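1. Could you look at this predicted model? Sequence included:
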Amino acid sequence: MSGQAGLVDCDFTLALNNRTGKFFFCGDLIAGSKDLIRNVYYWRLGFDQIPTGLIARILGRLAVVEIDLRVRHPRTLPTFLSRRDRVPIVFTDPREVLIHDLRETDIILCHDVGPLTHPTFYADGVEQIYRAAFDRIAEAKPHLLFASDSSCEEFKLLYGDDFPYLGVLYPPIRFGAGSSDQQPVTSIPGKFFLSVGSLGTRKNQLRAIEAFGRSGLVEKGYRYVICGGPEPGAEHVIAAADRTPGVLIPGYVNDPQLRWLYSHAEGFILPSLLEGFGLPAAEAIHYGVIPLLSRGGALEEVAGPSAILVDPLDVDAIVQGMHQIAVMSEGEKAQRLDQMRTSIARFSTENALGVWRSVLSRAASLHQHVGAGRSTSR
């Protein structure tokens, strides 16, 4: 089947160590294009279903070990790479190009280039891995898909635009049938602002907490609820929350509880320093919550100009934005939300699958054309 016409292979090693939005996004894309995908690989092994449990942990660990070795010993790259006569591979994360040889007909889904532009926001070693991966991408010049125009433009600044395809594949917003399935979080008071996203330096919760403390809104009955798992800098966010009256970090919340929080929040706060897309902001808009977001970049691209947009480095601007949401009339909220819902209507599963399938078909067709040319020249 190695030369089966019109098909690609997919590397979904991402699924072994990741259950964030990237996992669900890529899983939905793969499920919606099985007729175009021959095999799905997890590390070096193909499975019909996503590995779980011990098998997933073992394969995930082997992938991490191999990638680490290839970064530290780049001369090993030509060894044990992909088959010579293979179909195009679609990679769900740039990191995995270090496991395979890389060709122009391959497709890379790039969620962001943050590890290169903002390496201090990530764990030790992440920058080195992604720099090695993107350097290989720059050399091979495959097809590239980005989660936002902002990420695409950041990549062009680093590596130029001399690639056969540079496109944007917006992640679809996943609401499903469970939007009405809500579970109250009993520890949360009546009026609160909400942040959803990993706790750490990148999401800028330290400045948001400082702004809430300065705002005086706690005396008016407001609280500030922050939900998310840890990433670099989380310990500082937790410490700041502990010493700031009215700031609550409830820990893990399930999907019904998260839907309840979105549905009952007075405002959504995300003056992030770096976003590849900004799905929580789109979710907040869907649930009728006015978002306070960083000006410029992916968040403004998602929400449009009707969000409360601030300089994320300016605590006073964040304070003013919180006050603006707190006193906003219902009429103004409705007008802003109408405009923002028009903006997020672009982020549908149908639109994402359309772009995805088109690029997969393009790569497969190009592969057949290249293969035919090689056969003719022999």
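-> Everything's here; your move.

2. only C-alpha atoms for contact and neighbour calcs from this point on.
-> Noted.

3. how about the strands of the stretch 101-250 of the chain, start to end?
-> Along the stretch 101-250 of the chain, counting by DSSP state E, counting those that start in this stretch, strands occupy 107-110, 143-146, 165-168, 191-196, 222-227, 247-248.

4. here's the one I want to compare it with:
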Amino acid sequence: MDNSIGNERMETLRTGSVAPLLIDNSLSILNRTGAYYIAKDLCQEFVPEYARVRYWRLRSRPPEGLIRKIVARMMMLEINWLKDSEFCLIDNRDGDRSIRVFFDPLYVMRSVLTESDIVLCHDVGPLTHSKLYDSSTAENYRIAYEKIRRQRPGVVFVSEWSKRNFTSLYGSDFRFLKTIPLYVRTELFDGPMEAISGVDGPFFLTVGAFETRKNQMAALKAYRDGGFHALGVKYVLCGPRGDGHKQIIEFARTIPGVVVLGYVPDSRLRWLYAHAEAFLLPSLLEGFGMPALEAAYMGLLPIISEQSALVEAVSGVCVEVPPEDPQAISRALRSALFRSSQEKENTGSLLRELASRATKQRFLSQWKDLLLRPSEAPVRSPHPGPLRLSRA
């Protein structure tokens, strides 16, 4: 970290020459996925030294346990009822000069939003892939993004893929559009490994919530139709339950060789990443592709959706597949299974090397440079060119 940036910012805060930072971390009341950990790390970096934080209407007190669940429901009731109404907006005070940093577009709906503010955008899936979401979620995000379009704040993206999808809908006339890629949470891989009973011999691995957008149905069909069980190869799926989980799990249990683990602790997840033949995630929508990057960190070949944020996350060192073509996915699995030891070693080394560059320090440094360097105000960004991704 460049401490001179922070010192410069603190001096300008004391003199009143720049507006103070206010972080809206309402996301953490509701969301406990990867976005929650990103928000948590950003808050630890900036609060309280450089910024204040608020959690919906609770100000700086983050709710936990049962209280958090109750507050989450109340917050969503307000969003669903009032949408982006001007009535009773949060922090709607004369003279409030704070630059607000929102960790998710949804929470701009019940807040004042100005051009000087900043919104973190993981993806625009509720708009571009609305069939993967319930109608209420899709409608709320449509309203939130429309408010962002009107006010033109700065927008930060976790991938060029997400930025490109955003600009295809709303153009580039915003205070700035900036991509700050995510990072590997290396603490996930620190510590002992715990083998899993019943998972012996070679196996393929999928890590991700059991939900429609992760497309486990196509992956399961590819495994079944590829005859891998007859070859003594299993297919392990793990992750929390999401929208559509019932159908996925019921189908998985009809296929010999499939092991459904649900959520697993870090010690078991480390073991799975370390022993799998390949990582499979033909997702229909990802804003960044953290599971693929985690697999790369362990040297595990990702077989992932073509031309997606997943491919960008691993810099194209992967096997790309059309996500809705089980036969193509099956061929990719077979090719990965029968690689030589040298091929596995070479690919694994390359994957570990590229994943090792995606550090939390780099991520926080880019955010610190954005938020704490007062002398370099971002300017409106030109429209980005097409993203070119290599095919492994």
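-> Arrived safely, thanks for sending. Keep in mind that this is a model prediction, so the values were computed, not measured.

5. TM-score for the pair, please.
-> Once the chains are laid over each other, their TM-score by TM-score structural alignment, normalised by the length of structure 1 reads 0.90; 363 aligned residues with a Cα RMSD of 2.2 Å.

6. hang on, the earlier thing: looking at the strands of the stretch 101-250 of structure 1, which is nearest to residue 352 of structure 1?
-> Closest to residue 352 of structure 1 of the strands of the stretch 101-250 of structure 1, according to Cα to Cα: strand 165-168, at 9.3 Å.

7. tell me what that closest one is packed against?
-> The helices and strands touching strand 165-168 of structure 1, judged by 3 or more Cα pairs under 8 Å, 6 or more residues apart in numbering; DSSP states H and E, are strand 143-146, helix 149-159.

8. Adding mean neighbour count and distance to residue 118 of structure 1, write the strands of the stretch 101-250 of structure 1 out as JSON lines.
-> Output for the strands of the stretch 101-250 of structure 1, formatted as JSON lines (neighbours: other Cα atoms under 10 Å; distance: least, Cα to Cα, whole Å):
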{"stretch": "strand 107-110", "mean neighbour count": "24", "distance to residue 118 of structure 1": "15"}
{"stretch": "strand 143-146", "mean neighbour count": "24", "distance to residue 118 of structure 1": "17"}
{"stretch": "strand 165-168", "mean neighbour count": "18", "distance to residue 118 of structure 1": "21"}
{"stretch": "strand 191-196", "mean neighbour count": "23", "distance to residue 118 of structure 1": "20"}
{"stretch": "strand 222-227", "mean neighbour count": "23", "distance to residue 118 of structure 1": "23"}
{"stretch": "strand 247-248", "mean neighbour count": "20", "distance to residue 118 of structure 1": "27"}
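
9. so of the helices and strands packed on strand 165-168 of structure 1, which one's packed in deepest?
-> strand 143-146 (a mean of 24; mean count of other Cα atoms under 10 Å).

10. got TSV for the helices and strands packed on strand 165-168 of structure 1, with distance to residue 12 of structure 1 too?
-> Listed next are these as TSV, based on distance: least, Cα to Cα, whole Å:
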stretch	distance to residue 12 of structure 1
strand 143-146	15
helix 149-159	21
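
11. All the strands of the stretch 251-392 of structure 2, in order from the start?
-> 258-262, 278-281, 302-305, 319-321.

12. Distance to residue 230 of structure 2 for those strands - can I get that in a markdown table?
-> Converted to a markdown table, the strands of the stretch 251-392 of structure 2 look like this (distance: least, Cα to Cα, whole Å):
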| stretch | distance to residue 230 of structure 2 |
| --- | --- |
| strand 258-262 | 12 |
| strand 278-281 | 18 |
| strand 302-305 | 21 |
| strand 319-321 | 23 |
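
13. Quick check: which of those is nearest to residue 144 of structure 2?
-> Closest among those, using Cα to Cα: strand 302-305, at 28.0 Å.

14. quick check, distance from that closest one to the centre of its chain.
-> Here the centre of strand 302-305 of structure 2 is set off from its chain's centre by 16 Å, with Cα atoms, centre = their mean, to the nearest Å.

15. Please enumerate the helices of the stretch 251-392 of structure 2.
-> Counting by DSSP state H, counting those that start in this stretch, the stretch 251-392 of structure 2 has helices at residues 266-275, 290-297, 309-313, 326-337, 341-355, 360-372.

16. nearest to residue 257 of structure 2, of those helices?
-> Each of the helices of the stretch 251-392 of structure 2 has some distance to residue 257 of structure 2 by Cα to Cα; the shortest is helix 326-337, at 14.7 Å.

17. The closest one corresponds to what range in structure 1?
-> Counting by TM-score structural alignment, helix 326-337 of structure 2 lines up with residues 315-326 of structure 1.

18. and what of stretch 219-226 of structure 2?
-> Using TM-score structural alignment, stretch 219-226 of structure 2 pairs with 208-215 in structure 1.

19. one step back: now the strands of the stretch 101-250 of structure 1 as a markdown table including distance to residue 48 of structure 1?
-> As requested, the strands of the stretch 101-250 of structure 1 are arranged in a markdown table below (distance: least, Cα to Cα, whole Å):
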| stretch | distance to residue 48 of structure 1 |
| --- | --- |
| strand 107-110 | 21 |
| strand 143-146 | 25 |
| strand 165-168 | 28 |
| strand 191-196 | 33 |
| strand 222-227 | 34 |
| strand 247-248 | 42 |
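
20. To residue 331 of structure 1, which of these lies closest?
-> Closest to residue 331 of structure 1 of the strands of the stretch 101-250 of structure 1 is strand 191-196 (Cα to Cα; 19.1 Å).

21. and the closest one, how far from the chain's centre?
-> 21 Å.

22. quick one: that strand aligns where in structure 2?
-> Across structure 2, the stretch matching strand 191-196 of structure 1 (TM-score structural alignment) is residues 202-207.

23. Show me what that stretch is in contact with.
-> 232-239, 272-273, 275-281, 291 (Cα atoms under 8 Å, 6 or more residues apart in numbering).

24. Then stretch 228-246 of structure 2?
-> Identification of contacts with stretch 228-246 of structure 2 by Cα under 8 Å, 6+ apart yields 199, 201-212, 223, 256-264.

25. chain center to it: distance?
-> That offset, for stretch 228-246 of structure 2, works out to 21 Å (Cα atoms, centre = their mean).
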